[in-house]
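Enquirer: Sharing a model that was predicted from the sequence below.
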Amino acid sequence: MPEANAAVLEFLQTRRSRPAKLLRGPAPDREALLPLLTAAGRTPDHGKLEPWRFLVLEKPALKRIAEAVDSRAVAKNMPADDIAKARSQFDDTPLCVGVIEVQKPSEKIPAIEQTYSAGAVCLALLNAALASGWGANWLSGWPAHDQAFCKEHLGLADHERVAGFIHIGTASSAPPERPRPNIADITTWVDA
């Protein structure tokens, strides 16, 4: 039998995101955030393309983004509840890391594999934050998918898009456990 890392396996089997709306300060400073980004950067990456980058949004940037979300949503005639929800994602969080998918031309690595890698970076960063004792949550929302908004307010290029916003801070309370999938219902064993 291989040597197991029981502590890591226990963490992965019991990990639980903390709702972003319940995150408060303090958040990790730059020095504390670097090991989390380093851990996320070890994500599987077929072809070593690094089809992602990090966009760290600190409090002043978050306030600017929240105001821009509000303006963009009003211009799009969005319902007030949708505007408030999207704005609060940036207004209420102490720190947010945008994981930006950066599609790179490759004859060997399909675009979908680059997308999967960017998603894996989101989960790796989320888990690194949680394992370090921070509260963390992975969100997207309409601002992540509004290319014009992302280009103007996040500085994304045409070949980039938001894979996810990882919100990190101090959890103000522990959320209740939620239903999990029944592994037997979603597993097919193939032995021949």
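Expert: Now that the structure is in, tell me what you want to look at.
Enquirer: Going by C-alpha atoms from here, please, whenever you check contacts or count neighbours.
Expert: Will do.
Enquirer: Which strand or helix spans the residue nearest to the spatial centre of the chain?
Expert: Centroid check for the chain by Cα atoms, centre = their mean gives Ile166 as the closest residue, at 3.3 Å. Secondary structure from DSSP states H and E places Ile166 in strand 160-171.
Enquirer: Go ahead and name everything in contact with that strand.
Expert: With contact meaning Cα atoms under 8 Å, 6 or more residues apart in numbering, strand 160-171 is reached by 18, 20, 22-28, 93-103, 115, 118-119, 122, 125-126, 129, 134-140, 144-145, 147, 150.
Enquirer: try this one side by side with the last:
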Amino acid sequence: MSEITPALAFLLTRRSRPYKLLGKPVPSKGEVATFLTAAARTPDHGKLEPWRFVVLEEKALRRLAPLARERAIATGQDPDKAAGQFEVSPFAIVVVESPVESEKIPAIEQTYSAGAVCLALLNAALGAGWGANWLSGFASHDRAFVETGLGLAQHERVAGIIHIGTAKDTPPDRPRPDIGQKTRWIAQ
């Protein structure tokens, strides 16, 4: 089967859009529910669902910007860079890695599942025609920010922040990996 299906064609040409190029309108609650449903179909060894979502509308993003700036200053990070995504983006969904105690499923596999949710969510938004970008950044890894600003529990962490909106522009494509240089075949 060597046919390029529409789904494969999308994957071969998909491109994120920088959060700085995203504006209004943003997806409706119904569209977001569809994206979240698609993202939740990700591989999940043991059916543990070791992730959850925090949806950030524009006012919530703007509320988080000063906290990101404050935490960046307190820890010697670039405050403009830390706060930028919260000051500019019109809408975002935080994918929270929320590990589940399991004797059978290693923690790293739960981390992989949360990362897969990020990519599935990003691709769902892009596939529906929206502009989208997967970011993390300093604030995503700062315990004071994620616990105070996003309400994460001590055992949780941000897997990614998926910004979604209307793409104002299409940036030039970036260089892509040389698959031949990144691949090793083993026949026996």
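Expert: Noted; the coordinates are in hand. If you're wondering where the values come from, they're calculated on a predicted model, not measured in any experiment.
Enquirer: quick revisit: which residue, other than its chain neighbours, is closest to the residue nearest to the centre of structure 1?
Expert: With Cα to Cα, 6 or more residues apart in numbering as the criterion, Ile166 of structure 1 has its nearest non-adjacent residue at 4.5 Å, and that residue is Trp138.
Enquirer: circling back to that earlier point, going by the alignment, the residue nearest to the centre of structure 1 corresponds to which residue in structure 2?
Expert: Under the alignment defined by TM-score structural alignment, Ile166 of structure 1 corresponds to Ile162 in structure 2.
Enquirer: and the residue nearest to Ile166 of structure 1, that one's in a strand?
Expert: Yes - secondary structure of Trp138 of structure 1 (DSSP: H, G, I helix; E, B strand; the rest coil): part of a strand.
Enquirer: That one corresponds to which position in structure 2?
Expert: Mapped onto structure 2 by TM-score structural alignment, Trp138 of structure 1 lines up with Trp134.
Enquirer: Now for the counterpart of Gln181 of structure 2 in structure 1, how many residues are close by?
Expert: Counting by TM-score structural alignment, Gln181 of structure 2 lines up with Asp185 in structure 1. If you count neighbours by other Cα atoms under 10 Å, Asp185 of structure 1 ends up with 7.
Enquirer: same check, this time on Lys48 of structure 1
Expert: 8.
Enquirer: show me what contacts it?
Expert: Per Cα under 8 Å, 6+ apart, neighbours of Lys48 of structure 1: none.
Enquirer: give me that answer again for 10 Å
Expert: Neighbouring residues of Lys48 of structure 1 by Cα atoms under 10 Å, 6 or more residues apart in numbering: Ile109.
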